[in-house]
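J.: Here's a sequence, model it:
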Amino acid sequence: MTRKYFGTDGIRGTANIHPMTPEIAMRVGMAVGVAFNRGGHRHRAVIGKDTRLSGYMLENALVAGFTAAGVDVFLLGPVPTPAVAMLTRSLRADIGVMISASHNPFEDNGIKLFGPDGYKLSDGLEKKIEDLIDQDLTDRLAKAAKVGRAQRVEGDLYRYIEFAKRTFPKDMTLSGLRVVVDCANGAAYKAAPAALWELGAEVVTINDKPDGLNINSECGSTNPIGLSKKVHEVRADLGIALDGDADRVLIVDEKGKVVDGDQLMALIADGWHSDGRLAGGGIVATVMSNLGLERFLEDRGLSLARTKVGDRYVVEHMREHGFNIGGEQSGHIVLSEYSTTGDGLVSALQVLAYIQGAGKPASEVCRKFEPVPQVLKNVRFRGGKPLEDADVRSAIDEGTNRLGGTGRLVIRPSGTEPVIRVMAEGDDRGLVEQVVDDIVNAIAGLRTAA
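T.: Here you go, the predicted model:
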């Protein structure tokens, strides 16, 4: 299916450059309003955003589009992405919108859409909206007396905080734990510290002063170096690194070592399996998750189902096959018992519950397996289809044979730029590096020849 505006996680781009302009945002609001207008009741949309400067611009444009289509709008202000998914259901809205480019720098922004069930929209519905964006919708907009209204929602952030707290065991507190939370100057700068403090933790907060320009800037889950230093400095028991819209999380143990999403999924799955809560006989992850995670699960009689890269594909597989844990190595973890999308705060609370229950330091419980050496390199190309070239295919086939049954090779084109991502993993790091280099050089040779 050819997609003009939507990628794997909504519409995304640089602010004020097509397609991330006020005009397109307004047309998205109109198109979504028309697409969801089934008559019979007054339609509602909820709109949340992270802390980017361009969020004001896109928020107002979306409001104009929705109200023109006769949809009432509830404005949430800066809230995490999972709060939008939760409040879409709670407020009985027809559509939820999150204005965010997640872990990207402030220059970028995006529009994520959720259906009334709190799940991201299907490919088919996104295609319908895409078609409507480019149409003249004048005759399908609301009459003057039916134009929608917009209002700010009071207390929405505290409803999300209470929701997150309810996912933590009722018979347990965080008393005695000193926790550093890196809010990435993003959407959870109020919610995450408040939830942790209300559960009893001593909370040290960093990167919690957003100014519209500093979201994800040398901080958060994409750059946890500062968090590691702070954990050392204040002698904390744990560090939590969120991203700009708080749908991702990484953990830093008391020694300052970073724990990635694969390890966190292994920890949560291990705990839930012991408690009889794990559904589906395993977890769902993408092709990029480490082979060590797969081996860890197999040793416990559990499975690892792999999908294409993108949390939407993980969630789709979870829903179709009855899994309740899924996610990505980046720390985007979906726990479907609680949420319809990745939730960094809720995932962190599950990790904290495991640590408290074990009564051991994070460094002793957060590493469930030894990662297999994994190498990922990106190579740009000028055009054409490099993966169909005979020399490139030969290099890929040779690499696959050399890795044999002890490793994996994943080659995939980027969905947003002219880049081929080459990833290999196996027990022999030297061999893995050589296999990746040979394939990258084959693709780079094509670029040079062009």
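J.: From here on, just use CA atoms for contacts and neighbour counts.
T.: Fine.
J.: and after whatever helix or strand residue 25 lives in, which helix or strand comes next?
T.: Using DSSP states H and E, residue 25 falls within helix 22-36. Using DSSP H and E, the helix or strand that follows helix 22-36 in sequence is strand 44-49.
J.: For that next one, enumerate the helices and strands it packs against.
T.: Applying 3 or more C-alpha pairs under 8 Å, 6 or more residues apart in numbering; DSSP states H and E, we find strand 44-49 packed against helix 54-68, strand 72-78, helix 81-90, strand 95-99.
J.: other SSEs contacting the longest one?
T.: Yep, that's helix 54-68 we're talking about. The contact analysis (3+ C-alpha pairs under 8 Å, 6+ apart) places helix 54-68 against helix 22-36, strand 44-49, strand 72-78, strand 95-99.
J.: List of residues touching the second one?
T.: Here strand 44-49 makes contact (C-alpha atoms under 8 Å, 6 or more residues apart in numbering) with 55, 59, 66, 71-81, 84, 87-88, 92-100, 187.
J.: With the last one instead?
T.: Contacts of strand 95-99 from elsewhere in the structure, counted by C-alpha under 8 Å, 6+ apart, are 36, 44-50, 55, 58-59, 81, 84-85, 88, 109-116, 118.
J.: run this one through as well so I can compare:
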Amino acid sequence: MSSFQKVAEASSKFPKPDAAFTYGTAGVRTLGSLLESTVFRVGLLAALRSKKHGGACIGVMITASHNKEEDNGVKIVEPMGEMLDQSWESYCTDLANAPTDANVTQILETIVSKENIDLSLPATVAYARDTRPSGPALQAALESGLAALEAKPLNFGIVTTPQLHYFVRCINSKNTDNPYGEPTEDGYYKKLAAAFNKLIEGRAKTDPIHIDAANGVGAPQVLKLSSFIGSDSLDIVVHNDTINVENKLNVECGADYVKSNQRSPSGVNVQPKQRFCSFDGDADRILFYYVSESTGKFNLLDGDKIATLAALYIKEQITDAGLKDLRVGVIQTAYANGSSTEYIQKKLQLPVVFTKTGVKHLHHEAEKWDIGVYFEANGHGTILFNSKARDAFNSAQPDTPAQDDALSRLRALRDLTNETVGDAMSDMLIVEVILRTKGWSLEQWNQCYTDKANRLLKVIVKDRTIFKTTNAEQTLTSPDGLQSTIDNLVAKYPGSRSFVRPSGTEDAVRVYAEANSTQDCDELAYKVAGQVFDQAGGRGTRPPEFL
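T.: Purely as a prediction, here's the structure:
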């Protein structure tokens, strides 16, 4: 194969370092200095994936999201903006770990044969990166990979991860009966701004929204978005917006830091009545928070709170529009706070479905509903609308002006939503619309329900593979007897639950516990952790806090 001869020559410029790589849900992530060979090879695979899809545009994003600045990563985006099909993840892992250039071409030949790919078909790959210092070198490696298979490159420069997902979907849906939008930065901002301004029409303007942009790519992008929305509609104040100085990205700031530490980011002085949110490094996650006026307490509104707010609004609009036959579902993982699940099921009377941990599982389940709402507690999530919902919004005949208005709001809500992936900018505007519609402050939103006390612990074990789960990772089937021990412990604490699941990355298991009080929660968590350590091969010295 002459085309692969060119690949071998190009590959020789990007020798594989002495490191192992794995392609998972977030793509490949490690030190940016180790990634040039991998990104080159991802370029090759993206070109093949485009040919496999008959020449459809495939995306490649160079980012490591909330990781430290010296890390970087790469992931492939499917034609409708989805994550890479799981069946191709192993191809990426195999390619990244191929020791020689000859091995690289052999693997490519195997993929072409196994997937029945016509190499004469054209390939198009759209790509972008975040603000990391290692980005330019990795982009150059990617471009070399694309050139080696003569793929058409579409460089979108420095943008957020959700923006690249949006561009890819726009490109591939352009000449269909359901075009997603204009595949440009301006097109993205115009679509969100128009939908937002339609939804807030006639609503009183709120106080400014303060954004901790994690010193990442979200900082310049949200300011561009703000200029399209207009200061008459929304005042945005951006903090932690230093993107051209090293060792700032995600340092004591960003959504992951705020969630992990349950505190405000550094460099930000949150005052009572101020409204704050944090993006992560590539702006696909968002969390909100405020400080209580009476107590000065820090209050976090995480992905569970966003999911319940979105579900509340959708339920109201569907009812007002007379579209009661549309199936609305909320998708959660076992880590969702039990109070949020109870609120959705009992107060909103909407079904909740649990999936395994990981965005791809949530997204896949959400696709099964007419309107599927999913958010992880970490602030990553979105809303999906299927063709039945879209058709209903566009063609339902309203009986009253109120129904007509609700249908109009649902159409605008869909335009305001980035259905491809979690998007901090889009999600921020959705929350703002709902709070204005309800006339709520962050504090009033937070009062919808009170989170149960919860704790997440890690237990180091000799072999995590002996831990097998069922029931969306909430129940152990192995080791024998451990689940009944957990059940007996949970029974002693009213309103509590606990589950154990193996880590995906290290020989450890995660123990999650929640209960009505902090004392009960901590006791339960440390008792379950102690039993895991004792019964299932804990490694090293037994931690003294385990009960």
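J.: Between the helices and strands packed on strand 44-49 of structure 1, which one is closest to residue 130 of structure 1.
T.: Of all those, helix 54-68 sits nearest to residue 130 of structure 1, with 14.5 Å by C-alpha to C-alpha.
J.: what range in structure 2 does the closest one sit on?
T.: On structure 2, the counterpart of helix 54-68 of structure 1 by TM-score structural alignment is residues 134-148.
J.: got the residue ranges for the helices in structure 1?
T.: For structure 1, the helices defined by DSSP state H occupy 22-36, 54-68, 81-90, 123-133, 156-165, 191-198, 225-234, 261-274, 291-299, 311-321, 344-358, 362-365, 390-403, 429-449.
J.: Tell me which of the ones you listed sits nearest to residue 242 of structure 1.
T.: Smallest distance to residue 242 of structure 1 across these (C-alpha to C-alpha): 6.2 Å, for helix 344-358.
J.: In structure 2, which residues correspond to that closest one?
T.: Per TM-score structural alignment, the counterpart of helix 344-358 of structure 1 in structure 2 is residues 424-438.
J.: Would you mind listing the buried residues in that stretch?
T.: 424-437 (16 or more other C-alpha atoms under 10 Å).
J.: With structure 1 overlaid, how far apart is that stretch on average?
T.: Its aligned residues in structure 1 lie a mean 1.2 Å from stretch 424-438 of structure 2 after superposition (mean C-alpha distance after the TM-score superposition for structure 1).
J.: Off-centre distance for that stretch?
T.: Its chain's average C-alpha position is 17 Å from that of stretch 424-438 of structure 2, according to C-alpha atoms, centre = their mean, to the nearest Å.
J.: Return the distance of stretch 34-49 of structure 1 from the chain's centre.
T.: Its chain's C-alpha centre and that of stretch 34-49 of structure 1 lie 24 Å apart, by C-alpha atoms, centre = their mean.
J.: in it, what counts as buried?
T.: 34, 36-37, 43-49.
J.: repeat for stretch 216-230 of structure 2
T.: 216-222, 225-226, 228-229.
J.: rewinding a little: format the helices and strands packed on helix 54-68 of structure 1 as TSV; extra columns: distance to residue 328 of structure 1.
T.: Shown next, in TSV, are the helices and strands packed on helix 54-68 of structure 1 (distance: least, C-alpha to C-alpha, whole Å):
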stretch	distance to residue 328 of structure 1
helix 22-36	29
strand 44-49	23
strand 72-78	25
strand 95-99	20
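J.: Show me the one of those that comes nearest residue 445 of structure 1.
T.: The minimum distance between residue 445 of structure 1 and the helices and strands packed on helix 54-68 of structure 1 falls on helix 22-36, with 38.9 Å, by C-alpha to C-alpha.
J.: by contact count, what packs against the closest one?
T.: With contacts defined as 3+ C-alpha pairs under 8 Å, 6+ apart, the packing partners of helix 22-36 of structure 1 are helix 54-68, helix 123-133.
J.: which residues touch the residue nearest to residue 468 of structure 2 when sequence neighbours are not counted?
T.: Distances taken as C-alpha to C-alpha, 6 or more residues apart in numbering place residue 478 nearest to residue 468 of structure 2, at 5.0 Å, with adjacent residues excluded. Shown in contact with residue 478 of structure 2 (C-alpha under 8 Å, 6+ apart): 466-469.
J.: The same query, at a cut-off of 10 Å, please.
T.: Neighbour list for residue 478 of structure 2: 465-470, 536 [criterion: C-alpha atoms under 10 Å, 6 or more residues apart in numbering].
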